[in-house]
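>>> Mind folding the following:
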Amino acid sequence: MDKHLLRNGCARVTARGIIFKGARFTCSRAIRDLWFEKAAFEKEWRVRIVYTINKELSVIYIVDSNGDMEKCNRIDGGKRPSDVKLQLYFQSIQKLKALRKMQNNDAYIINRDKKKVGKWKN
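Below you'll find the predicted structure:
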């Protein structure tokens, strides 16, 4: 990525995604930190971004307070998805996160129970 091709910008975090120039984007940080749910239940906010000057605008980068950048990919492919499709997308992400959390909890319980069984075998 050539730094001289980057331009500064500002995007909005909404319940429908990170919006910039009419396009929707997402990134792992937004999903991990539940940005879209927070925007839906609380309020939208702006984030500083940089982007490359090209016609596609398929990627933007969120810039945090330390100057670190996180890549955000376009999720609408240039077409405006329906609200139903976006809702299904975000619901599927949340289901995957819940499933991962359940698997981690199950592994913890199994390991904890193995330790207890080991203590009683004297």
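
>>> contacts, neighbours, all on C-alpha from now
Will do.

>>> Which strands or helices does the helix or strand hosting residue 119 pack on?
Mapping residue 119 onto the secondary structure by DSSP states H and E places it in helix 83-120. Based on contacts counted as 3 or more C-alpha pairs under 8 Å, 6 or more residues apart in numbering; DSSP states H and E, there is no element that helix 83-120 packs against.

>>> Here is the second sequence; please produce its structure so I can put it next to the first one:
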Amino acid sequence: MQQYNKRDAKVTGRGIQVNEKLYSCSLAIRDGWFERAIIEGEWGVIAFQYPFCNEFYFIQHDNEMITCRPIEIKSVNSEDLEAYYEIIRALKEYRRHRRKLQ
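Next comes the predicted model:
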């Protein structure tokens, strides 16, 4: 990890926050980190950045470096946001149910 700059980050309902910017990654989406942060509260993670790459951060999970890409949060009203999360929850439940049937 020594070739990387280490930064404190936190998982929020809006993304992985490093300094004042927000990032996302496949792991956070797959495991529902942002939804969990809304429900259970924010938590800290360590982010790594390659010295000459300002675009991406990496987080370590199970000895693997996961790429985090910057995201932009556009203004969305709370009703639309809640509807979006409800659809995501329903899709995840449907997928779990389908896997049980197989």
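
>>> Tell me how the two chains score on TM-score.
Overlay of the two chains. TM-score (TM-score structural alignment, normalised by the length of structure 2): 0.70; 100 aligned residues with a C-alpha RMSD of 3.3 Å.

>>> what's the distance between the helix holding residue 119 of structure 1 and the middle of its chain?
Averaging C-alpha positions (C-alpha atoms, centre = their mean, to the nearest Å) puts helix 83-120 of structure 1 18 Å from its chain's average.

>>> What's the separation between the equivalent of residue 76 of structure 2 over in structure 1 and residue 16 of structure 1?
Under the alignment (TM-score structural alignment), residue 76 of structure 2 pairs with residue 84 in structure 1. When distances are taken as C-alpha to C-alpha, to the nearest Å, residue 84 of structure 1 and residue 16 of structure 1 turn out to be 10 Å apart.

>>> likewise residue 85 of structure 1?
Using C-alpha to C-alpha, one gets 10 Å for the distance from residue 85 of structure 1 to residue 16 of structure 1.

>>> So these two - more neighbours on which side?
Between residue 85 of structure 1 and residue 16, counting by other C-alpha atoms under 10 Å, residue 16 is the more crowded of the two (20 against 11).

>>> quick one: the helix or strand where residue 48 of structure 1 lies aligns where in structure 2?
Secondary-structure assignment from DSSP H and E places residue 48 of structure 1 in strand 45-52. Residues 43-50 of structure 2 are where strand 45-52 of structure 1 aligns, with TM-score structural alignment as the criterion.

>>> ok now the matching stretch, how far from the chain's centre?
What separates the centre of stretch 43-50 of structure 2 from the centre of its chain is 12 Å, taken as C-alpha atoms, centre = their mean.

>>> Buried residues of that stretch, list them for me.
Along stretch 43-50 of structure 2, these residues count as buried under the neighbour rule (16 or more other C-alpha atoms under 10 Å): 47-50.

>>> likewise stretch 26-38 of structure 2?
For stretch 26-38 of structure 2, the neighbour count (16+ other C-alpha under 10 Å) marks 28, 33-37 as buried.

>>> Tell me who's in contact with residue 35 of structure 2.
Contact partners of residue 35 of structure 2, counting by C-alpha atoms under 8 Å, 6 or more residues apart in numbering, are 13, 85.
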